[in-house]
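Trainee: Here is a sequence with its predicted model. Questions after.
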Amino acid sequence: MAGEDEARAEAQAAHEELARLREEHRDLDNAIEALERLNAGDRLQIQRLKKRKLALKDRMIFIEDQLTPDIIA
């Protein structure tokens, strides 16, 4: 039972992190879009935001893979 509870808690924590990462990813997307539309941001700043956004996407994919059960075909 303790193992199941621990696994459930880990899965819940992963889901919460995933939700937070998705929100941050959306926020970055909106910020990049706004900076590009207004030409207010310099290219370096936009590039840094895009790099951060890509890192978030990589982390989200990793977490999603951890949450998806392995299916042996």
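Mentor: Happy to help now that I have it.

Trainee: from here on, contacts and neighbour counts on C-alpha atoms
Mentor: Fine.

Trainee: so what's the residue nearest the centre of the chain up against?
Mentor: Nearest residue to the geometric centre of the chain (Cα atoms, centre = their mean): Leu21, 3.4 Å. Neighbouring residues of Leu21 by Cα atoms under 8 Å, 6 or more residues apart in numbering: 56, 60.

Trainee: and it, what element?
Mentor: helix 2-38 (DSSP states H and E).

Trainee: For that helix, buried residues please.
Mentor: Neighbour-count burial for helix 2-38 flags 14-15, 18, 21-22, 25, 28, 31-32, 35 (criterion: 16 or more other Cα atoms under 10 Å).

Trainee: Pasting the second one now:
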Amino acid sequence: MDNAHLAALEAKHAGLDALIVSEMRRPLPDEARIAQLKKQKLRLKDEITRQ
């Protein structure tokens, strides 16, 4: 994997992390959305580690 692709995956991973934190700070966080974001984040993490 080239560095640009890896950097893009890591940026998406960090962005998902920020969305999760933001959602969790809301007065009534959407648990379904948090779960969906965490699954996406895990898929990205798996893709990053496979390379």
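Mentor: The structure has been received and is ready for your questions. Since we're looking at a predicted model, the values are computed, not measured.

Trainee: circling back: to the chain's geometric centre, what's the distance from the helix holding Leu21 of structure 1?
Mentor: 5 Å (Cα atoms, centre = their mean, to the nearest Å).

Trainee: And for stretch 16-32 of structure 2?
Mentor: 12 Å.

Trainee: Stretch 29-39 of structure 2 too?
Mentor: With Cα atoms, centre = their mean, you get 11 Å for stretch 29-39 of structure 2.

Trainee: in it, what counts as buried?
Mentor: Buried-residue list, stretch 29-39 of structure 2, by 16+ other Cα under 10 Å: 34, 37-38.

Trainee: quick one: the counterpart of Lys51 of structure 1 in structure 2 from Ala4 of structure 2, how far?
Mentor: Here Lys51 of structure 1 is matched to Lys39 in structure 2, going by TM-score structural alignment. Using Cα to Cα, to the nearest Å, Lys39 of structure 2 is found at 23 Å from Ala4 of structure 2.

Trainee: Looking at the buried residues of stretch 29-39 of structure 2, which are in strands?
Mentor: Members of the buried residues of stretch 29-39 of structure 2 lying in strands (criterion: DSSP state E): none.

Trainee: Could you single out the nearest of these to Gln51 of structure 2?
Mentor: Ranked by distance to Gln51 of structure 2 (Cα to Cα), those are led by Lys38 at 20.3 Å.
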